[in-house]
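Undergrad: A predicted structure for the sequence below; I have some questions about it.
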Amino acid sequence: MKKLYNNKLNHVTISPLDDYSDEMLRDVYMPPKILKMCKERKKFTKTKQQVNTYKEVFLTDCTVNPRIFLQGEAGSGKSTFLAKLALDWCEGFHSSSASDNSAHIFADLDALQCYEFVFHITLRNSVNLCDVYTMIKEQIIDSIYSPKDREKAYELVSEIMKHQRCLVLLDGLDEWTGPGDQHNLPTLVVNHNTCVMLITTRPWKLAEGKVKHSDIDALVQLEGIKEPLELSKIILSRLVDKEKLEIKYRAFTLYVKKQKLEELLSSPMMLSAIVCAYADGKELKGSKCEIYILLVESLFKKVNSNKCTFQQPPIALLTWTEHIQPNMENLNRLAEMAFHLLFVNERENAIVFSITELKKFKIDEIKDFALKSGILSAQRTASALRSTSSFMFIHLSMQEFLAAYHIARNANRIDGIISIYLNRHPKAYLDISQVFIFLCGLDISYAEKLSRMMHERNALHTKEFSNNENMCNGIVLAGYREANANGYSDIALKLSHFNCDNKNIIDLHKLWDNNAANAIVLNVNIDDRKPLENQRISPGNYECASQITFDLHSCLELRRLRLSGRCILGKGKYTIRFFCQMCFRYV
């Protein structure tokens, strides 16, 4: 099994634009920034306490947590963290690395050696399976042993899991669906109760409420990497001549600051795209949509080197591209399939799909193009009767971007599909948060419409400022910032729950003007010892403003107002003022 992991997990691509540019994971690994989540009565809240050791992940007050969840957004490094953990277990107490990037963080390898075996499972490859033991048989044992020897190995693994402490790593709960609605988590049989499960997921999967609090023994949040500029330098060192590295790196840090890309760099996937684009001479301006279009452009270039620019691009962001126009039909087919898989198909076929879906959208005609470009990947699926292939997009976020692109090009024809999808369950908007954010950068008019649909189905029916509404606040704010990064300044996204702090009050105040009448909650928590920050968007006129005013005259729906902190902020530069000549009820 250690040999399997060293073959399967030991390398990582440093460029999302080139699958062949891989390096030893240890040589380019950068420690993650992980924060503890505190379990309260109805929700989990993020703390400021950083998790820097494996022991802190597995133990709470010296007690082992049987089910641990590691949540993080797309591309934040969840899969890489699990791969590094598995490799650290393989190395034992004497782990060595060509670099000292992780010398002091997650260096307590003894915490891993108390587990006799570590089973690394990719959940997207086990859709419709619920039993963890069956996943281990199919993904690990069948990859190690020939059919003749497998039955003995199955029995041996079952005995091991009964009597010895094992660690099961389950990667990608948000990309997995069980058999039927009653299965919300992969499960271990009762006599495997000495095993510990560490499960990665995007936050929305836990926020939708199908995973009960009693199923979560510990929750930690991965915020990205600790030292993004240091990782940028490591990647640059693989892309430029050694004698030019320092000059190129200094120029890159100035570029990051000028274009306000610091927030994007916390995501390893975004960081690698930005660094590799910069090394190739392409400078970006902080738009996620622009980065994904760059990815599509680069992937298409690998298969078809023909160049042609757009005379009238379907979306403005395609104007600068050269390799997308000759492949527009392929792009449109892939985008249509991405959309229908996410919004129309059953959940079990949304992420990993068969040749049937390829034929339905005529992708089978361009299968070689899709696979050679890297937009799609494939794997063999063994069965008792025959061996078949299953397919998936290179990353779930790429599928979500293409789905948003399809919506932007066909906005008038898919209202019904989106509406039906949002009616599937009360918190369906969490599933499509990334699609919404991408849509804010591609088509602001439909993004505004989608924000109203999300609002109607969720926010208006909520009386308490819960964790879900806090997430909705963050989703709309991220969409607003993506729209700004793509040149949309007059935006009317709908929001009813405002949770303002030093880092977002400027942007949320801009959204307030269009939402005061439907505002339900206004929560302002300001630390006057810190300046108002806005990493992605220039404050504009707020640089010279003496006050930020929330006018409550038209707040007919306001049920909760909470103010914390002083009104004078940032050395007397900002004042928060509230005007109200009406009574409203507190709930």
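TA: Cool, the structure landed. These numbers come from a predicted model, not from an experiment. Residues are numbered from 1 along each chain as shown.
Undergrad: use CA for all of it now, contacts and neighbours both
TA: Fine.
Undergrad: now do the contacts for Cys276.
TA: Each residue near Cys276 by C-alpha atoms under 8 Å, 6 or more residues apart in numbering is listed here: 15, 17, 235-236, 239.
Undergrad: try Asn473
TA: Contacts were defined as C-alpha under 8 Å, 6+ apart; by that measure Asn473 touches 495, 497-499.
Undergrad: before we move on, back to that, tell me which of the contacts of Cys276 is nearest to Asn330?
TA: Closest approach between the contacts of Cys276 and Asn330, by C-alpha to C-alpha: Leu17, at 18.0 Å.
Undergrad: element containing the closest one, please.
TA: Using DSSP states H and E, Leu17 sits within no helix or strand.
Undergrad: below is an additional structure, to be compared with the one above:
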Amino acid sequence: MMHLFHNLVGFGSFKVALAGLLKLEIILHLATYFEYPPAKISELRETPGEKGLVMATLMEERGQINSNDISPLLLALDKLKLFGIMSSTRNLFELHTGKKNPEPLPEPQSRGKTKLFLEYLKSTYTLWFNKIQPIPYIRDHVACVDDIYIETGMEVTKRSPSNEKDLNPDVGSRTKKLKSYRDVFSDNVISSNRVILHGDAGYGKSCFTLKAAHDWCTGNISSPLKDVGIFILLPLRLLGDLSSLFLAISLLLMPGESRLTEDDIIEVLNNSCSVVILLDGYDEYPDKDSGVGTDIIKLTAGTMFANFKVITCTRSSCIPQDLDPRTVFIRLTGFDDNAKDEYIHRAVVGEHNEEAADRIKRLLSSSHVISDICQVPLFCVMFAHIANKEKDLVKFTSVTTFFRYMLTCFYNHMWRKKDTASSKKRNESPADHTKLNKVVFYDLTGSTQQIVWDKHEFKNKIGSKCYDELIEIGILLEDEVMEVNNTPGVSVHEHIRRREIVRFYHKLFAEWYAANYLADCARSVFTMWLNKTFERVNPLDLQFVFRFACGLNTKASQRIIEYLRKIDDGQSFASLCFFEQMGSEEDIIDTAKQMCSDGMVIGCSDSRLLQRSNIQILDIASKGQIPVTYLQLKDSFHKIDGSNIILSSGLDLPCPLSVATISIIKASDDLENKRVRNEEPSFQNDQESEDVTVSQDTVTKLLQYGLKSRALKELTFEGHMLPLSFPPESIPDLQSKDIKISWKLLNFEFRLDLQSGNWKMDDIKTIRKTILPTVSLENFISRKRETATILLLANGTYHNMVIPCLHFLGSFDTIYDNNIKLQSGLVVACPASVRRVHLAATGNESSRCHEDRALTEEDVLAIFQYSLQSQTLAEIIFEDYLLPLKFDHDGIQEELKSRRIKVYWRLNHRQCFLELESGLWKHHDVHYVQSIRDTCSRTVKFTKNQKASLQYSNIQLLVIASNHDIQIHGLHLIHTFGTTDGITLSLRSGVAVPKVSVKSIRITKQYTDSSTADENEINEEQIEGLLQYGLQSEYFCKLSFQECLLPLTFRPLSEELQTKARAVRVSWCLCDRKFLLDSESGQWKVKKADMASLQDRCSRDIFIENTASVLRQRSTIQELVIASNNTIPIRRLCLRESFQDIDGEDIVLTTGLRLQILTSVETIEIRAEGREISDTVIGGILKYAIQSHNLKEMKFYHCLLPFSIPVPDIRESLRSKKVIVYWYPSYNLGHNYQLHLHSGHWLRAGLVEITDKQYDEEVTSLF
């Protein structure tokens, strides 16, 4: 790869030189600093060859180095303290490019640029979101987006709406509804950093972006954007010929007087830890199809600023290509009735004008057509404002009639204003739009779509009168933008210039005028030439051009519908155009015949308008007896109510009387497929990830629904979960008609046998291929696949096929009514011809279901009875289950024996068989005993991370060893000891270890920080139980504890246990200290050889600190107790922030440990860190202390003690022992008090009693 750069100079040669500096360790540090995705970091680590060049290229792509600036890289090296590399990099850049890079900016300067950048952004956004015009001609109604924004419906799906053909057909488009638009920005809901927010024209994408900008600028407390450092909103329609993101930000978002350069913007973005970039109108982006790798393309692909959240808004028909694979798609679904009502109150009539609101709502619901049209927020907004102004509204039959009326209102409003201004009425008509229609049509349908024009050029093309009229109405909007002039030879001053542009208020208006041109062509041009005109219009992007054209001209509609029916995926557009057309009843029926000949599809993502159009076509077909090949309900079936199907949109679908095939289809669940592939979905899951079986009652009603059709030949269910059988009496009418009921599940198709009510498959070859040689029911496969396997198994039995093996891999749950019930809830009957039944607890390694399973004797016997239903049974195998070590059920065992059925148990790759005579598990291998002897010569460990099956396997080995009188060197329980009753030893996993021939037992790391000291302590009863358990073995001689919490002392053991335990050594290792138990006295001791070192430690200061672990504190306490019991003087004991309370005769520490009375301590210090100690507690502490025979001093630091100590008997004891009690309210050792043991008052220096005022001052200083 290096040779590509040999002949380069300047920046290219710099990158080659830089690559030589970037060793792997530095590359990984930089990638982590720049927050590259984990996958990209792994790729860098594993890339063969020139890793440095790959890193240099990545940094260039992500804007961290470029030919003019490498300051982000220098800043990163500075932060990583790689000063040598930083200096070399700067020198190389200057050497190769001749340009100098400044030193990394100091933090205050960097922060100053960020502050200025944020001020500029907020100033620009404030101008944008404060001048919203809900309807073009109402110039006096300019609102803030916060006052008019209404929540619209949003659905999340993993599937791209424009790339469905490229996806696996098993991966569906299951959606998840968002509760609020704010969820788009919440990492708890959508974790992906790449989001596509799409919707059809007029669904409020741009309004959403302005509402987000408002939330960020105002710091809306309910919005996740309040925590975002930088928010970038770019209207992509203005980014033509701007390939640089940073230049676009500079030109569009920074004011003309901005002091920030592009380099400053790069620096600010690279140093920000939280950035959201919102790209508005990708469908209007001029360079989207240019093939140029602009920064916008890189952002959507995830190759630039991968750690930033990038949300791209676009029409559903114009999804970017080459997206980041983790991209999440959010679809805008429009206004429901609640949203319409809220908008009317908030933005049109006011909160309390119910009369006006009710009038508009009545008009909205006056026809299904207008109700469906106003699902589109733009249409709803315009209708509501027009209805509020206009007293008499015409009846709308289509979007075209609505749009035409809306434009009429615009013109009437303009003319009324002119009449009012001139005080005389004049008759006017709209300007000629012929030129406008043609210009807009060819610009919208060109190879590079144009929706923004130069003001003067556009005005000259369409005419001044037409232009001025549309500007006055508000349909056209003028604007001014900054643009880059790349003409060779231009001066620096002219490089960036201002340009006046014009655009439509909304792209829909442009489509209206283009449709007028198309309608004129379609009714007059010869058909052979017309198709070329049609082919210019992409229905995915410009569907309203076709729809409006159909509504404008009857002849045009017939030709357009015929054309759309013939193109790929044109059926849905044809249906919408059918809804728009105007013509005679005969023309409409002829068009309906053409559309029905290829069948009908109603999808869940179809708008209500499209669904209603299809229902209307079906109704015409039913009344006119027009044959319909098929009707598919794709994810749109919701329920059946009475005689109609209710779609997911809420529309009623009466039974179509002329449909030959009805298919009710449910796409496969994307979330379920991701679970199978061991992947996590990139948005937070809801409760829809499991398939729900359609009830028998619902299916029966659907069958009765289909029977109403006189033409129905087949009713098909695809992808749904249905009951595995039906009572034949529930479907009597079907038996008298020749109607096929089929169920397509995955790649299999079953037909309903109307006589038996069972699902049958006649394809013997497919059944044999699927169930032979082994039928596997696996817990990690989908429920649909389990269902299909059960049906195939039943059909194999029906066709008398011998089934070699029925394998349950982690799927067995229980025996129910002599059938096996799976963990999914499905039930499997025992095939009469199965030879082997194999139950495995875990399945294969890719499964997530690794939970171990313990089966009781009753469970195993029930499985025996289930398996014995097969007439050809030869073997039963249990794998990785925990089974009883012995069976005693003569009847079952005798039947198994008489039929010569073998029973095997495999556990951790060891296999044994059940000896049916004795009920014991045995091994075939004659060398197995010797292998057990070898294993038991070493310590057998039980750890907390071991699976229960492994623990059980080890126990099985220990039991067999004991039965062969093999000595077991030792048991080592590492964080696994549970309890013992002296007979068995129970582990924390619930597995029990019976009596075994063990020599030593060791318990390690029983303590966990998540519990209190009392919960973690192994008490006296448990220790005695461990001794009794071990003493069952004649070899037992050692019991040891390591890093455990044990009692400080024991009550003496019983005489019988003492006698047996004399030969047993009990030791306790704790924090590098070792203690031995004296079984007669119950005291812990140290070896005589260790006594001198204990005395040496006690001659120095001993601290018990709050920051020390519980085990460290217990070790220190145990040493203190041993020292006290052996009258070893303890020079000074300091409780540093560890004192909690006094309880009886013990001090309680903050960890819950207790410090018993120490009779040989000389000085006790308590450091309480600003705490107030009551007179009761201080009295208890002093009473505790005077039990020491050697006590000389008591000291209290940094705490508030009572004004006086009212315990004369304790003071007298202290005085008789000449003990001095000091109080240091702070750590200023020169500022202290001494307790006057006669009066109980505190004395200052010079033995002067403290006054009330002085005590109050101490209280104030502490608190």
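TA: Cool, the structure landed. Predicted, not measured: the structure shown is a model, and the values here were computed from it.
Undergrad: across to the second structure, which of the contacts of Cys276 of the first structure hold up?
TA: Contacts conserved in the second structure for those, using both residues aligned by TM-score structural alignment, their matches' C-alpha atoms under 8 Å: 15, 236.
Undergrad: may I ask which two of the contacts of Cys276 of the first structure are separated the most?
TA: In those, two members sit farther apart than any others by C-alpha to C-alpha. They are Leu17 and Leu236, at 14.3 Å.
Undergrad: nearest residue to the middle of the first structure?
TA: With distances taken as C-alpha atoms, centre = their mean, Ala74 lies nearest the centre of the first structure, 1.5 Å away.
Undergrad: residue in the second structure matching that residue?
TA: In the second structure, the residue paired with Ala74 of the first structure is Ala201, using TM-score structural alignment.
Undergrad: over to Leu358 of the first structure?
TA: Under the alignment (TM-score structural alignment), Leu358 of the first structure pairs with Phe458 in the second structure.
Undergrad: with adjacent residues omitted, what lies nearest to that match?
TA: What sits nearest to Phe458 of the second structure in space, not counting adjacent residues and going by C-alpha to C-alpha, 6 or more residues apart in numbering, is Val502, at 7.9 Å.
Undergrad: distance of the match of Ala74 of the first structure from Thr314 of the second structure?
TA: Shown here: Ala201 of the second structure relative to Thr314 of the second structure, a distance of 9 Å by C-alpha to C-alpha, to the nearest Å.
Undergrad: over to Thr661 of the second structure?
TA: Applying C-alpha to C-alpha, the value for Thr661 of the second structure to Thr314 of the second structure is 37 Å.
Undergrad: and these two? which has more neighbours close in?
TA: Between Thr661 of the second structure and Thr314, counting by other C-alpha atoms under 10 Å, Thr314 is the more crowded of the two (26 against 22).
Undergrad: would you map the strands across the stretch 101-250 of the second structure?
TA: Defined through DSSP state E, counting those that start in this stretch, the strands belonging to the stretch 101-250 of the second structure, from first to last, are 153-157, 176-177, 194-199, 230-235.
Undergrad: repeat that for the stretch 351-500 of the first structure.
TA: 376-382, 387-393, 497-500.
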